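Q: coords please:
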Amino acid sequence: MPHQHDHPHDQPGGHNEHHDHSFDHAHHHHDHGKPSSQKRLLLALIITGGFGIIELIGGVMTGSLALISDAGHMFTDTAALLLALIANIIGQRPANTANSYGYARAEVIGALINSLAMIALVVWIVVEAVSRLLAPQPINGMGVMIIAVIGLVVNIISAWQLSHDHDNMNSRAAMIHVLGDLLGSVAAITAGAVIYFTGWQAIDPILSVVVSMLILRSTWNLLRQATHVLMEGVPQHLNLEEIGNALAAEKGVVQVNDLHIWNISGGKVALSAHIVIEKPETWPLQLQHINHMLGEHYDIQHITLQATWFSIRPTRSIPIRRIPH
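A: Have a look, this model is predicted:
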């Protein structure tokens, strides 16, 4: 049985020049916008890290767990931003013989590490909050409010910077850190106000736990997404069976086998499949049409298809498999 292995950018007649141009273009598209992302990450890192030190000192001086936990968020934010910046730089490196897909998945690894770090922080805050409830400590409500308000402004600035990179998974991981810290600042302001006006000290550790649970939910979702990408799972916005049926419904396609769809990075989808066709001479045009369909309807651009055909024209007795395995 003859075989033919085609790349999504191959054209009828196998023009290698067009193939090379398309390959380069794909890499240029991947790198678009990276310098601006790095500048935003660096600015957010400097702002967050600098104020984290101030907030930690203020938390110790006022005795506020909400403020100390917010400072802890600040430091994990700083680490997350640093990791995001490093992953952003590494992700720009071009593909080579050792890493044929390049280094785009560095952003996914960074998101995974950031998520695990945030979960560890949440556990620490909960343990410390329970300890504070059992053994209350005096807290300076006014001092907490003043420092937390400044922290809120800092976090808003950092969040605004990172909001421009919503398509980058690692930047989104850092964004979750910053948003969690923003919630921490709001909680610290609330705790400081309640303590200042009512003297109820328990509000400080209680709000720390509430904010931590909100952060945990977002972090858990990101952790699942990063793990799904690393496990080569089908992107959550795509349906494997639907795409398999769409391929099988193409004119001249007899069978679709070994269909695989996965994320190379957070926003770059790849597909590979084995397709049985009726006539080899129709394959070049079929390939063009299939690539257009996958790109237009499912935004899949990195496509590798292997076509085979029967030496004898198939009869109706040969089953058509529409669901890939």
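Q: C-alpha only now, for contacts and for neighbours.
A: OK.
Q: which helices and strands does the longest strand that the chain contains pack with?
A: What stands out as the longest strand in the chain, according to DSSP state E, is strand 253-265. Secondary-structure packing of strand 253-265 (3 or more C-alpha pairs under 8 Å, 6 or more residues apart in numbering; DSSP states H and E): helix 203-230, helix 240-248, strand 268-277.
Q: The structure of the following sequence is requested for comparison with the preceding one:
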Amino acid sequence: MSFALVLNLSFALIELVGGLWTNSVAILSDALHDFGDALAMLLAIILEKVSHKQSDGQFSYGYRRFSTLGAVLTGMILVVGSIYILIEAVPRLFAPEQPHADGMILLALLGVGVNGYAAYRVSKGTSLNEKMLMWHMIEDVLGWIMVLIGAVVMKFFDVPQLDAGMAIALACWILYNVVRNLREAMKVFLMASPSQIKVEDVEAAILKVEKVEGVHHGHLWSLDGERHVFTGHVVLSGDVGLVEIEKIKNQIKKMVKEFGIVEATIETELAGAPCVDPEHH
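A: Predicted coordinates:
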């Protein structure tokens, strides 16, 4: 990610100069977007490193959610930047200014190459934070392809409104995808169950374990969108002994790892015994 940061920041400076030279609001908008990307990457790099720290007395579950914090901050930066692009581009539809098409074509070709390579470098990440950054890069590549096509059209036809139209289309497309990813990151912060797993499915799998008669108070949430935590009360047959109880608990903990659950806290109860914990509403 560090290489992608340097590459992105360097190219954003080129875009800023190129946007002023070509008088293109689409390129200036993308320059602003890339500066936002660079800031987001810097935050992501710092918070991703913090997220790998071991748990301690202050953060007993570890620092994994700092990675998700990076995804939230990155998403917010993109949302603000996209709204600013819309504010700047919409008036250009009604008062268009002819951009320098040849210069836009050269910058667009460079933009596709630079951002395409940066996207490849960050595509190997799996966390929400890294996925959000990958979307930054993919959006940049597609945005530059759009600019390239638009610049070729404007080179041969007198349609200066196309420049502002491209900026608006790019901003709306970014907003759509970022809000979707931002929603997933916020669900992690609000301790929602992971989208790909249902607590009912985990409980159903536990019920298949021998001597298990019931499961209640099941709670499932995610540390960072990849590593999940489960807690639950498991009701066992009344004839099980202490040694067998420990074996069943260990069997359940190994089994739930198939769901991406890295930590499971299992409270055992014997059939017929009352549960003293309150229901959660």
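Q: Overlay them and tell me the TM-score.
A: Comparison of the two superposed chains (TM-score structural alignment, normalised by the length of the second structure) gives a TM-score of 0.92, and 273 aligned residues with a C-alpha RMSD of 1.8 Å.
Q: picking that back up, could you redo the helices and strands packed on strand 253-265 of the first structure as CSV and give each row distance to His292 of the first structure and mean neighbour count?
A: Compiled in CSV, those are given as follows (distance: least, C-alpha to C-alpha, whole Å; neighbours: other C-alpha atoms under 10 Å):
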stretch, distance to His292 of the first structure, mean neighbour count
helix 203-230, 25, 20
helix 240-248, 12, 18
strand 268-277, 13, 19
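Q: residues in contact with His73 of the first structure?
A: 121, 177-178, 180-181, 184 (C-alpha atoms under 8 Å, 6 or more residues apart in numbering).
Q: Let's verify Thr97 of the first structure: helix, strand, or coil?
A: Following DSSP: H, G, I helix; E, B strand; the rest coil, Thr97 of the first structure is assigned to coil.
Q: Would you point out which residue is most central in the first structure?
A: By C-alpha atoms, centre = their mean, the first structure has its centre lying nearest to Met169, at 2.3 Å.
Q: Not counting sequence-adjacent ones, nearest residue to that residue?
A: Gly266 (5.5 Å; C-alpha to C-alpha, 6 or more residues apart in numbering).
Q: next one: Ile83 of the second structure
A: That would be Ala171: by C-alpha to C-alpha, 6+ apart, it lies 7.2 Å from Ile83 of the second structure.
Q: The first structure: which residue goes with that neighbour?
A: Alignment note: Ala171 of the second structure maps to Ser212 in the first structure; criterion TM-score structural alignment.
Q: Hmm, Trp124 and its match touching each other?
A: No. Checked against C-alpha atoms under 8 Å, the pair Ser212 of the first structure and Trp124 is beyond contact range at 9.8 Å.
Q: what's the counterpart of Leu47 of the second structure in the first structure?
A: Leu47 of the second structure maps onto Ala87 in the first structure when the alignment is built from TM-score structural alignment.
Q: Can you give me the stretch of the second structure that stretch 117-130 of the first structure aligns onto?
A: Alignment of stretch 117-130 of the first structure against the second structure: residues 77-90, by TM-score structural alignment.
Q: what's the mean deviation for that stretch versus the first structure?
A: After superposition onto the first structure, stretch 77-90 of the second structure sits on average 1.4 Å from its aligned residues (mean C-alpha distance after the TM-score superposition for the first structure).
Q: tell me the average deviation of the helix or strand hosting Ile86 of the first structure from the second structure after fitting.
A: Assessed by DSSP states H and E, Ile86 of the first structure sits inside helix 65-91. Once fitted to the second structure, helix 65-91 of the first structure is off its aligned match by 1.0 Å on average (mean C-alpha distance after the TM-score superposition for the first structure).
Q: Sounds good, over and out.
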